[in-house]
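>>> no sequence on this one, just coordinates:
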């Protein structure tokens, strides 16, 4: 069992490395170690977004249900990354599924606890928002690349139409 204080564990996590050490100490009070086996869900679309996870080991697939296709992976997260941004935005519901692809070790954060701390200290809230804005931008860029892969050179029609082409 790991005895390193969570604030120190956070200091070694790429996502939190630039966060002021005092803020890492504050948010560590909202966190705990968690493990997920392959195939298990960290969260499911539509459920309350009451946590987010800093991945320490393993890989997590972010998925969405596509009619007629089933689960589509829209992005993945590995050690040093985080999953879950819906906890920041009303109505606090997950927009995607997050599923462990490999055994995952993560730090889970209580969203209500973090929002209360961020509301009480706007500087902390701003620091967290800047970190999560980077995640949102990266995920949008990833989605853009996936759409370009899916729809190719931008010609009109469906991918199936272009194959028949």
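Looks like it came in fine. Everything numeric here is computed off the predicted structure, so don't read it as measured data.

>>> going forward, measure contacts and count neighbours with C-alpha atoms only.
Will do.

>>> mind listing the strands in the chain by residue range?
31-36, 41-43, 51-57, 59-66, 70-78, 82-83, 97-100, 104-110 (DSSP state E).

>>> would TSV of those strands with mean neighbour count be doable?
Formatted as TSV, the strands of the chain follow (neighbours: other C-alpha atoms under 10 Å):
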stretch	mean neighbour count
strand 31-36	17
strand 41-43	21
strand 51-57	23
strand 59-66	20
strand 70-78	16
strand 82-83	24
strand 97-100	24
strand 104-110	22
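
>>> Need those strands in a markdown table (columns: distance to residue 122).
Below are the strands of the chain laid out as a markdown table (distance: least, C-alpha to C-alpha, whole Å):
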| stretch | distance to residue 122 |
| --- | --- |
| strand 31-36 | 20 |
| strand 41-43 | 28 |
| strand 51-57 | 20 |
| strand 59-66 | 30 |
| strand 70-78 | 28 |
| strand 82-83 | 22 |
| strand 97-100 | 29 |
| strand 104-110 | 18 |
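
>>> what about versus this one:
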């Protein structure tokens, strides 16, 4: 089994697959490398690829509209580490990335073309069901983390507003 196939079998998206299914994915995977600061994809682009991070880290950022009044073009949402995926939008309709993915250090990943991955999922319904269920789990965990971060930010803002002003 190749190192990529081994990493795929241990990733958050593909961990429950059989060795045969992992080998099918290995044939679809392209090993890619990124320099620090490289953009894997941008929010709003068609979601044509899914990545399994193999080495390094990839930051997922949300674009911040200027009217929000925040002095930054983006807000970091989470960081994907080895074994985690970025670009799950490639598995869903309408197939548009909602976040921007940027290598926060030198990184490598297994890259899957969305069309080929969806074809494999259709050809092997068991694989498709496993991947869809695990993708929902990934999305659920990320939404939970986002909700916790928003609540923490609200708590900070509320405590700052309640603090007495000293002259």
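Perfect, I can see it now. Treat the numbers as computed from the prediction; the structure is a model and nothing was measured.

>>> Quick TM-score on the pair, please.
After superposition, the two chains reach a TM-score (TM-score structural alignment, normalised by the length of the first structure) of 0.86; 157 aligned residues with a C-alpha RMSD of 2.0 Å.

>>> Just to check, residue 118 of the second structure is in contact with residue 92?
No. If you go by C-alpha atoms under 8 Å, residue 118 of the second structure and residue 92 don't touch, sitting 9.7 Å apart.

>>> Mind reading off the mean deviation between the helix ranked longest in the first structure and the second structure?
Longest helix of the first structure, by residue count under DSSP state H: helix 122-151. Superposing on the second structure places helix 122-151 of the first structure at an average distance of 1.0 Å from its equivalents, by mean C-alpha distance after the TM-score superposition for the first structure.

>>> what does that helix correspond to over in the second structure?
Counting by TM-score structural alignment, helix 122-151 of the first structure falls onto residues 125-154 of the second structure.

>>> Show the contacting residues for the residue nearest the centre of the second structure.
Closest residue to the average C-alpha location of the second structure: residue 86 at 2.3 Å, with C-alpha atoms, centre = their mean. Residue 86 of the second structure sits next to 50, 51, 52, 53, 60, 80, 101 when contact means C-alpha atoms under 8 Å, 6 or more residues apart in numbering.

>>> Could you find the counterpart of it in the first structure?
In the first structure, residue 86 of the second structure lands on residue 83 (TM-score structural alignment).

>>> now swap in residue 48 of the second structure and tell me
In the first structure, residue 48 of the second structure lands on residue 50 (TM-score structural alignment).

>>> what do you get for residue 76 of the second structure?
Taking TM-score structural alignment, the alignment pairs residue 76 of the second structure with residue 73 from the first structure.

>>> How about its match: what's its closest non-neighbour residue?
Closest residue to residue 73 of the first structure apart from its sequence neighbours, by C-alpha to C-alpha, 6 or more residues apart in numbering: residue 63 at 4.4 Å.

>>> that older thread, so how far is residue 56 of the second structure from the residue nearest to the centre of the second structure?
13 Å (C-alpha to C-alpha, to the nearest Å).

>>> and the counterpart of residue 34 of the first structure in the second structure, how far is that from residue 152 of the second structure?
Matched across to the second structure, residue 34 of the first structure falls on residue 32, judged by TM-score structural alignment. Counting by C-alpha to C-alpha, the gap from residue 32 of the second structure to residue 152 of the second structure is 36 Å.

>>> what about stretch 13-21 of the first structure, distance to the chain center?
Relative to the chain's own centre, stretch 13-21 of the first structure is displaced by 16 Å; criterion: C-alpha atoms, centre = their mean, to the nearest Å.

>>> ah, wrong one, I meant stretch 11-20 of the first structure
15 Å.

>>> and if you look at stretch 152-164 of the second structure?
Taking mean C-alpha positions (C-alpha atoms, centre = their mean), stretch 152-164 of the second structure and its chain are 30 Å apart.

>>> Make sure residue 100 of the first structure is actually in contact with residue 57.
No. Under the criterion of C-alpha under 8 Å, residue 100 of the first structure is not in contact with residue 57, lying 10.5 Å apart.

>>> now stretch 102-116 of the second structure: which residue numbers in the first structure?
With TM-score structural alignment as the criterion, stretch 102-116 of the second structure aligns to 99-113.

>>> Give me the contacts around the matching stretch.
30-43, 49-63, 87-88.
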